[in-house]
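Chemist: Kindly generate the corresponding structure for this input.
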Amino acid sequence: MKSPVLIIDDDVELCVELAEALEANNMSADTAHTGTDGFNRCMSRKYDAVILDIKLPDMSGIEVFKKIRSSRKEQKIIIITASTVQIKLEGKESDLDLVRKQADAFLAKPFAIPALINLLIQ
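Modeler: As a prediction, this is how the structure comes out:
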């Protein structure tokens, strides 16, 4: 059996929707709703991929991304975000550029779930 996918997003409804879509495609999912919980889960077991939101309640997804990359350089990470404009307004454009270069994929919300599934299968 393949390792599960970790979904790190504070939107509980989206996490449920994504987990159901993954299960319908013979994948399993774990979820975390804070950056701290997501990072700790990622360090405690192997995941085929991490789906990571940029906006989290306790730390930015960019910070979580950097922490995961520093510990697990080969971890597949797909970034999802509601607004790249909002990130630029917060003065994090250079961090966003770093994430875009180093992430395995970058999807703007709303995104088509089949497109995300295809990224996970690749």
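Chemist: hey, let's count contacts and neighbours off CA atoms from now on
Modeler: Noted.
Chemist: tell me the contacts of the residue nearest the centre of the chain?
Modeler: By CA atoms, centre = their mean, the chain has its centre lying nearest to Leu52, at 1.6 Å. By CA atoms under 8 Å, 6 or more residues apart in numbering, Leu52 lies in contact with Ile7, Ile8, Asp9, Gly61, Phe65, Ile77, Ile78, Ile79, Ile80.
Chemist: again, only using 7 Å
Modeler: Counting by CA atoms under 7 Å, 6 or more residues apart in numbering, Leu52 touches Ile7, Ile8, Asp9, Gly61, Ile77, Ile78, Ile79, Ile80.
Chemist: What about those residues, which are in helices?
Modeler: Among these, the ones falling in helices (DSSP state H) are Gly61.
Chemist: among the contacts of Leu52, who's most crowded?
Modeler: Taking other CA atoms under 10 Å as the neighbour criterion, Ile8 ranks highest of the contacts of Leu52 with 31 neighbours.
Chemist: Next, the structure of the following sequence, for comparison with the previous one:
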Amino acid sequence: MRILIIEDELDLLRDLSHGLELKGYAVDQAKTGSVGFQMAMDEDYDLIVLDLNLPGMSGLEVLSRLRTEKPEIKILILSANHHLETKLTGFELGASDYLTKPFHFEELEARIRVLLNRKFIQQ
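Modeler: As a prediction, this is how the structure comes out:
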């Protein structure tokens, strides 16, 4: 399973990547929205973990553009933004799930597992 993490907090990006790799996932990283969007367009990922507050292109813009170009990709928003309006906007734009920071890695991994299982059940 291939996962792309688009996150600008370098320590979190490193920790997420390491943790998911230990669980057996192949993980790629992007530190900006624009780089992450291009990587998602160029490669086939099973799931994207997407921060919202990104340099280059906002996470909501990445989400909106990916839904237009690659509607089948599962996208889990991982954000410090707890506002209901932002969560609802994320879902309206096509987010598969939304998890707020701080979070427990075990919960993130469980949500990823569920999303990936749904993807393969639907195929």
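Chemist: what's stretch 16-31 of structure 2 aligned against in structure 1?
Modeler: Alignment of stretch 16-31 of structure 2 against structure 1: residues 18-33, by TM-score structural alignment.
Chemist: ok, the aligned partner of Leu119 of structure 1 in structure 2 to Asn117 of structure 2 distance?
Modeler: Under the alignment (TM-score structural alignment), Leu119 of structure 1 pairs with Arg111 in structure 2. To Asn117 of structure 2, Arg111 of structure 2 is 10 Å away according to CA to CA, to the nearest Å.
Chemist: Which residue of the two possesses the greater neighbour count?
Modeler: Taking other CA under 10 Å, Arg111 of structure 2 and Asn117 do not tie; Arg111 has more neighbours (17 against 11).
Chemist: buried ones in the one helix or strand the more buried one maps to?
Modeler: Using DSSP states H and E, the element containing Arg111 of structure 2 is helix 105-122. Using 16 or more other CA atoms under 10 Å as the test for burial, helix 105-122 of structure 2 gives Leu108, Arg111, Ile112, Leu115, Leu116.
Chemist: And stretch 9-20 of structure 2, by the same measure?
Modeler: Neighbour-count burial for stretch 9-20 of structure 2 [16+ other CA under 10 Å]: Leu13, Leu16, Ser17, Gly19, Leu20.
Chemist: Show me those residues that map onto helices.
Modeler: The helices, defined by DSSP H, take in Leu13, Leu16, Ser17, Gly19, Leu20 from the buried residues of stretch 9-20 of structure 2.
Chemist: In structure 1, mark out all the helices, start to finish.
Modeler: Ranges of helices within structure 1 are 12-24, 35-44, 61-71, 84-89, 93-102, 113-121, based on DSSP H.
Chemist: Throw those into TSV and include distance to Lys2 of structure 1, thanks.
Modeler: What follows is these, written out as TSV (distance: least, CA to CA, whole Å):
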stretch	distance to Lys2 of structure 1
helix 12-24	12
helix 35-44	15
helix 61-71	20
helix 84-89	32
helix 93-102	24
helix 113-121	11
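Chemist: coming back round to it: quick check: the residue nearest to the centre of structure 1 vs His33 of structure 1, distance?
Modeler: 10 Å.
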